[in-house]
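> fold the following and give me the result.
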Amino acid sequence: MSALSVAVVPVTAFAQNCTILMCNHSKQAAVIDPGGETDKIKQQLKQMGATATKILLTHAHIDHAGGTAELAKDLDLTIEGPHQGDLFWIQSLAQQSAMFGFPAVESFTPDRWLNDGDQVQVGELSFDVLHTPGHTPGHVVFYNAAAKLAFVGDVLFNGSIGRTDFPQGDHAQLISSIREKLFPLGDDIEFICGHGPNSTFGQERRSNPFVSDHRG
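Okay, the predicted model is just below:
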């Protein structure tokens, strides 16, 4: 039996890939990037027979973090991540929700800020934390070597990369995060991104027009 199960629950008008990550042995689960529509998330947890213990945040844009306070309160979850560089995004969640026409949301304070080299636990599973700034200054990625799986938020997409035109975005930093932090993990690593279908780092190295080895 595989050590983990993953279910992607698209939420919000931005079709953000909220991901439920469950340790199959303990049935404990983390909810990665609950952007909203928390009833859909709770329904998926129930369907999996999972007991959520924490929320993991890759970054604090509204479509990834908007449902965090509500879900944490409803299910008594701890909040881990992102890196403290995204504090200003968390503090501006109310303004973000108004700007993008989202339902009003509460701000929150993570129980644990994450740094490069940290680890997070989900049941009996450990995930390495990589600080990957560029899309936002505090963006992090969660990676499990044994499962050959990474949760990359909005750093990298199938055929594209994250936007850097938001406050404190940095295109050069984003390219560096992808090419120096993610690609060295291996071509066979599959990643689940914040929007759209999965891919592998190898596929993006070969064909992504923004970061491929053949670019330029």
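
> hey, let's count contacts and neighbours off CA atoms from now on
OK.

> give me the contact list for stretch 148-156.
Outside stretch 148-156, the residues that touch it by C-alpha atoms under 8 Å, 6 or more residues apart in numbering are 58-59, 132, 134-135, 139-144, 161-163, 174, 178, 188-195.

> sort out for me which of those residues are in helices.
Among the contacts of stretch 148-156, DSSP state H puts Leu174 in helices.

> which helices and strands does the longest helix anywhere in the chain pack with?
Counting residues, the longest helix found in the chain (DSSP H) is helix 38-48. Packing contacts for helix 38-48, counted by 3 or more C-alpha pairs under 8 Å, 6 or more residues apart in numbering; DSSP states H and E, involve strand 4-11.

> report the angle between the strand it packs on and helix 38-48.
In terms of direction (axes from the mean of the first three to the mean of the last three C-alpha atoms, to 10 degrees), strand 4-11 departs from helix 38-48 by 150 degrees.

> for the helix or strand just after strand 4-11, name the packing helices and strands.
Later in the chain than strand 4-11, the nearest helix or strand by DSSP states H and E is strand 16-23. Where contact means 3+ C-alpha pairs under 8 Å, 6+ apart, strand 16-23 is packed against strand 4-11, strand 28-32, helix 62-65, strand 119-122.

> one more to line up against the first:
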Amino acid sequence: MSIQCTIVPVTPYQQNCSVIKCQASGRAAIVDPGGDVDRILEAVEKMDATVEKIILTHAHMDHCAAADVLRQQLGVPIEGPEKADSFWLEKLPEWCRMAGFPHADAFEPDRWLEEGDTVTVGEQTLKVIHCPGHTPGHVVFLYEPQKVAWVGDVLFQGSIGRTDFPMGNHDELVASIREKLFPLGDEITFIPGHGPTSTFGQERRSNPFVADPRYG
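Take a look at the predicted model:
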């Protein structure tokens, strides 16, 4: 058995929240719920899934502002991101206010994630890869059996994540992509935090920010 994924664009930022369902068990995880709780839960219902956890790639508001609301509403834990993003979560109300975003309370996840950890969704297992640069505690979730990854704001079709936020680091981001993601294989399809899906191979060949010079 495998996993089923529904992408739900949320917030004015059109952030790609995903609902990942283990088809064997019917249990599911919500990835990066930034807002629009009703729309996310509607997708869960359409998938006939039972949410067992929330997982976060990083702690920017458009990826996590609805996480604690859903945790309380559904009685499920939050896993991720890596602890270096804790300062983003502590100041979540402040970031939301400055951006004109709906209010969100500060919160802590039930489990911080680290490089080499795994996250279960029903009977399936996702690998956790720490990919700093966009934020210091950013993680990526890889599901090897279907060659799919949820990369948050590390990599996009034709672009990469911003590094002008507090604790962002451009060189670190490029290294995360080239040294941690691309070696996973050209055939990996990735779901970015915004915009359309792509593959690591396509980006390695044509992405102007991180393309392999051999393809130039």
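
> TM-score for this pair?
Once superposed, chain against chain, the TM-score is 0.98 (TM-score structural alignment, normalised by the length of the first structure); 215 aligned residues with a C-alpha RMSD of 1.0 Å.

> before we move on, back to that, looking at the helices and strands packed on strand 16-23 of the first structure, spot the one closest to Leu182 of the first structure.
Closest approach to Leu182 of the first structure among those (C-alpha to C-alpha): strand 119-122, 16.1 Å.

> list the contacts of the closest one.
For strand 119-122 of the first structure, the external contacting residues (C-alpha under 8 Å, 6+ apart) are Leu21, Met22, Cys23, Gln28, Ala29, Ala30, Thr53, Ser126, Phe127, Asp128, Val129.

> count the residues that sit near the second one.
By that I understand Met22 of the first structure. Using other C-alpha atoms under 10 Å, Met22 of the first structure is surrounded by 27 other residues.

> now for the closest residue in space to it that isn't next to it in sequence, how many residues are close by?
Spatial nearest neighbour of Met22 of the first structure, chain neighbours left out: Ala29 (4.1 Å); criterion: C-alpha to C-alpha, 6 or more residues apart in numbering. Counted with other C-alpha under 10 Å, the neighbours of Ala29 of the first structure add up to 27.

> sorry, back to before: out of the helices and strands packed on strand 16-23 of the first structure, flag the one nearest Leu77 of the first structure.
Closest among these, using C-alpha to C-alpha: strand 28-32, at 9.0 Å.

> and the closest one, what other elements does it pack with?
Secondary-structure packing of strand 28-32 of the first structure (3+ C-alpha pairs under 8 Å, 6+ apart): strand 16-23, strand 51-56, strand 119-122.

> how much space between the equivalent of Phe209 of the second structure over in the first structure and Asn158 of the first structure?
Using TM-score structural alignment, the equivalent of Phe209 of the second structure in the first structure is Phe210. Separation of Phe210 of the first structure from Asn158 of the first structure (C-alpha to C-alpha, to the nearest Å) stands at 11 Å.

> which one of the helices and strands packed on strand 16-23 of the first structure lies nearest to Glu204 of the first structure?
Of all these, strand 4-11 comes closest under C-alpha to C-alpha, at 20.8 Å.

> just give me how far the host helix or strand of Phe88 of the first structure sits from the chain centre.
Element membership for Phe88 of the first structure (DSSP H and E) is helix 87-91. The chain centroid and the centroid of helix 87-91 of the first structure are separated by 16 Å under C-alpha atoms, centre = their mean, to the nearest Å.

> counterpart of the helix or strand following it in the second structure, which residues?
The element immediately downstream of helix 87-91 of the first structure (helix or strand, assigned by DSSP H and E) is helix 93-99. The alignment of helix 93-99 of the first structure onto the second structure (TM-score structural alignment) spans residues 92-98.

> now do the buried residues in that stretch.
Leu92, Pro93, Glu94, Trp95, Cys96 (16 or more other C-alpha atoms under 10 Å).

> ditto for stretch 164-184 of the first structure
Those would be 164, 169-171, 173-179, 182-183, for stretch 164-184 of the first structure by 16+ other C-alpha under 10 Å.

> now for those residues, which pair is the farthest apart?
Checking these with C-alpha to C-alpha, the most distant pair is Gly169 and Phe183, at 20.5 Å.

> state the distance from Ser198 of the second structure to Cys131 of the second structure.
In terms of C-alpha to C-alpha, Ser198 of the second structure sits 18 Å off from Cys131 of the second structure.

> higher neighbour count, those two?
Cys131 (29 against 18).

> quick one: the more buried one from Pro145 of the second structure, how far?
Counting by C-alpha to C-alpha - Cys131 of the second structure and Pro145 of the second structure are separated by 21 Å.

> before we move on, what about Asp110 of the second structure?
On the measure of C-alpha to C-alpha, Asp110 of the second structure and Pro145 of the second structure end up 27 Å apart.

> could you count how many residues lie near the nearest residue to Ile188 of the second structure once chain neighbours are set aside?
Among residues not flanking Ile188 of the second structure along the chain, Lys147 sits closest, at 4.8 Å (C-alpha to C-alpha, 6+ apart). Residues lying near Lys147 of the second structure (other C-alpha under 10 Å) number 15.

> can you check His214 of the first structure too?
His214 of the first structure: 11 neighbours (other C-alpha under 10 Å).

> that one: what secondary structure?
Taken by DSSP: H, G, I helix; E, B strand; the rest coil, the conformation at His214 of the first structure corresponds to coil.

> ok, Val88 of the second structure - contacts?
Actually, residue 88 of the second structure is Trp. It isn't Val. Contacts of Trp88 of the second structure by C-alpha under 8 Å, 6+ apart are Ala59, His60.
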